[in-house]
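# predicted model and sequence follow; I will ask about them next.
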Amino acid sequence: MADGDRIEFRMLDHASVGDDTVSFRLEDGTTVKVKVTLERVGIATNYRNPDGTAHYAVNTAVKVYVIPSDKKFTMPKSQVAGNAPPDRQPSHIT
């Protein structure tokens, strides 16, 4: 690909404005939370949109959390500290 065929971007710092999570309550009492984050944002330094406006590249991540109404969950006993070999211990359980 020739250099003239490449668009160069300058990375932009960003900060969240307002809440980054939207919550929904389902009729069975389950809560669904959707969180959107920006992973990387850049503005083109050698290209503009056909209408003359700035051209951005935006990478996002969407995380969905489903929380049952009884707020219960299960996990294998092998993941409980003391039940798994030391090299298989979850990092968040001590």
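Thanks, I have the structure now. Numbering: from 1, shown residues only.
# every contact and neighbour count from this point should use C-alpha atoms.
Will do.
# tell me the contacts of residue 58?
38, 39, 40, 41, 42 (C-alpha atoms under 8 Å, 6 or more residues apart in numbering).
# and here's the other structure:
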Amino acid sequence: MGSIIKKKIKNHIYYYYVESKRINGKPKYVNQKYLGTAESLLKNLVSMDAPLQPRVLHSEVTEFGAVSLLYDIADRLGICKMIDDISPKRKQGATTGE
């Protein structure tokens, strides 16, 4: 994974996309691509005909809070223990109630 850095050369600031890796225990840039000045980057972004959002290829939203809340409520009410008392324990892993 890379990052965007800025370099100051002769009182001008230029932006680069760089990828770094550790070589002999020290971080080194292994790939570097020139992006331009802030003005040229802004000009390129403004001149794009399509917004960035429709170009997203894949997005996945997962919910964790609701499931965790329901499990906590069931555990406090003793529902997990009731299910374990009724059904036999599995040979490995979590119990049926869990």
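Alright, I've got the coordinates. Because the structure is predicted, anything quoted here is derived from the model rather than measured.
# what would you report as the TM-score here?
Remark: TM-score between the superposed chains equals 0.27 [TM-score structural alignment, normalised by the length of the first structure]; 46 aligned residues with a C-alpha RMSD of 4.2 Å.
# that older thread, and which of the contacts of residue 58 of the first structure is nearest to residue 21 of the first structure?
residue 38 (12.6 Å; C-alpha to C-alpha).
# count the neighbours of the closest one for me.
Residue 38 of the first structure: 14 surrounding residues under other C-alpha atoms under 10 Å.
# that one and residue 59 touch, don't they?
Yes: under the criterion of C-alpha atoms under 8 Å, residue 38 of the first structure makes contact with residue 59 at 6.0 Å.
# so which residues of the second structure form strands?
3-9, 12-23, 26-36 (DSSP state E).
# sorry, back to before: of the contacts of residue 58 of the first structure, just say which sits nearest to residue 31 of the first structure.
residue 38 (23.2 Å).
# give me the distance between the closest one and residue 61 of the first structure.
Shown here: residue 38 of the first structure relative to residue 61 of the first structure, a distance of 6 Å by C-alpha to C-alpha, to the nearest Å.
# cool, and residue 54 of the first structure?
Applying C-alpha to C-alpha to residue 54 of the first structure and residue 61 of the first structure gives a distance of 23 Å.
# buried residues of stretch 23-36 of the second structure, list them for me.
residue 36 (16 or more other C-alpha atoms under 10 Å).
# now do that stretch: everything it contacts.
14, 15, 16, 17, 18, 19, 20, 21, 22, 41.
# buried subset of the residues you listed?
14, 15, 16, 18, 19.
# the third one touches residue 4, doesn't it?
Yes: counting by C-alpha under 8 Å, residue 16 of the second structure does reach residue 4; the two are 5.6 Å apart.
# how many residues are close by residue 33 of the first structure?
The burial count for residue 33 of the first structure: 15, using other C-alpha under 10 Å.
# what sits against residue 21 of the second structure?
Applying C-alpha under 8 Å, 6+ apart, we find residue 21 of the second structure in contact with 27, 28, 29, 30.
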